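Peer 1: no letters, just coordinates:
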């Protein structure tokens, strides 16, 4: 029985789809939405001058709130967390440290700072994970 599901999130439809899948497939599990910021990717982006502004934190808070609202609409309580570091490593470390049984991730077609949910990255995540990973298109 799956007790704790981790859903790495970004502000994309595929992340919302992954969250909705987790909520519907694992209604009795604890579901955690995890946002990971990779500082290297932020420095490569065109937004270098803005990454430390408070508005960036506000945008992240709004993104997590939208994810929580989607879960609430489906009748499931959702916790949210965020971390900074290399994306795959952070997801796997979080899963290990928080007794996660399953990871559900959406594949994004975004680029730039949101590249980490690309097909290549989700494939790498599923190969490195020691727990099941469900990839949602």
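Peer 2: That came through, no problem. These figures come from a predicted structure and were not determined experimentally.
Peer 1: contacts, neighbours, all on C-alpha from now
Peer 2: Will do.
Peer 1: can you tell me what sits against the lengthiest helix in the chain?
Peer 2: Looking only at the chain and at elements set by DSSP state H, the helix with the highest residue count is helix 54-73. Helix 54-73 is contacted from outside by 10-11, 16, 19-20, 23, 33, 35, 50, 77-80, using Cα atoms under 8 Å, 6 or more residues apart in numbering.
Peer 1: export those to CSV and tack on secondary structure, neighbour count and distance to residue 121?
Peer 2: CSV is the format used below for the contacts of helix 54-73 (DSSP: H, G, I helix; E, B strand; the rest coil; neighbours: other Cα atoms under 10 Å; distance: Cα to Cα, whole Å):
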residue, secondary structure, neighbour count, distance to residue 121
10, coil, 25, 14
11, coil, 18, 16
16, helix, 22, 18
19, helix, 29, 18
20, helix, 20, 21
23, helix, 24, 23
33, strand, 23, 18
35, strand, 22, 15
50, helix, 12, 26
77, coil, 18, 28
78, strand, 18, 24
79, strand, 15, 24
80, strand, 18, 22
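Peer 1: let's bring in a second one:
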């Protein structure tokens, strides 16, 4: 039975490692890569908003080209989507609406003050998810 995996993606090596993990460990499953756009969070974290490319309503992060090349190199097909909202909330809402069976995501492994101030999207998703979540740590990136 084919399952449907969700891989949240930002422009990081850890997120790419999570995609590689999903494609390697679950080769027969359907994979959707999503990027949550939350301009408030990007500004608060001291990062600029993600640059998007495309025409009209068809916009996506420029790094999705790299994401597709990872899948293409392996001979895999993935779906991509840009979702709006606070990262953890948007990821969980998408997972529920799309009938996702499992979430595979990277974690930077923040600790101390940076974790308290910025929080951890991976931790929030893991704690609140009703489906399995696989966390790929930054040490594998």
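Peer 2: Great, that's in hand. Bear in mind the structure is a predicted one, so any value in this text is a computation, not a measurement.
Peer 1: how many neighbouring residues does the closest residue to residue 20 of the second structure other than its chain neighbours have?
Peer 2: Leaving aside its chain neighbours, residue 20 of the second structure sits nearest to residue 70 (7.5 Å; criterion: Cα to Cα, 6 or more residues apart in numbering). Using other Cα atoms under 10 Å, residue 70 of the second structure is surrounded by 18 other residues.
Peer 1: could you give the number of residues near residue 104 of the first structure?
Peer 2: If we define neighbours as other Cα under 10 Å, then residue 104 of the first structure has 25 of them.
Peer 1: wait, it touches residue 129, no?
Peer 2: No. Residue 104 of the first structure lies out of contact with residue 129 (Cα atoms under 8 Å); the separation is 11.6 Å.
Peer 1: the longest helix of the first structure: which residues count as buried?
Peer 2: 60, 63-64, 67-68, 70-71 (16 or more other Cα atoms under 10 Å).
Peer 1: let's have the residues you listed in JSON lines, adding distance to residue 133 of the first structure.
Peer 2: Output for those, formatted as JSON lines (distance: Cα to Cα, whole Å):
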{"residue": "60", "distance to residue 133 of the first structure": "24"}
{"residue": "63", "distance to residue 133 of the first structure": "23"}
{"residue": "64", "distance to residue 133 of the first structure": "21"}
{"residue": "67", "distance to residue 133 of the first structure": "20"}
{"residue": "68", "distance to residue 133 of the first structure": "21"}
{"residue": "70", "distance to residue 133 of the first structure": "21"}
{"residue": "71", "distance to residue 133 of the first structure": "20"}
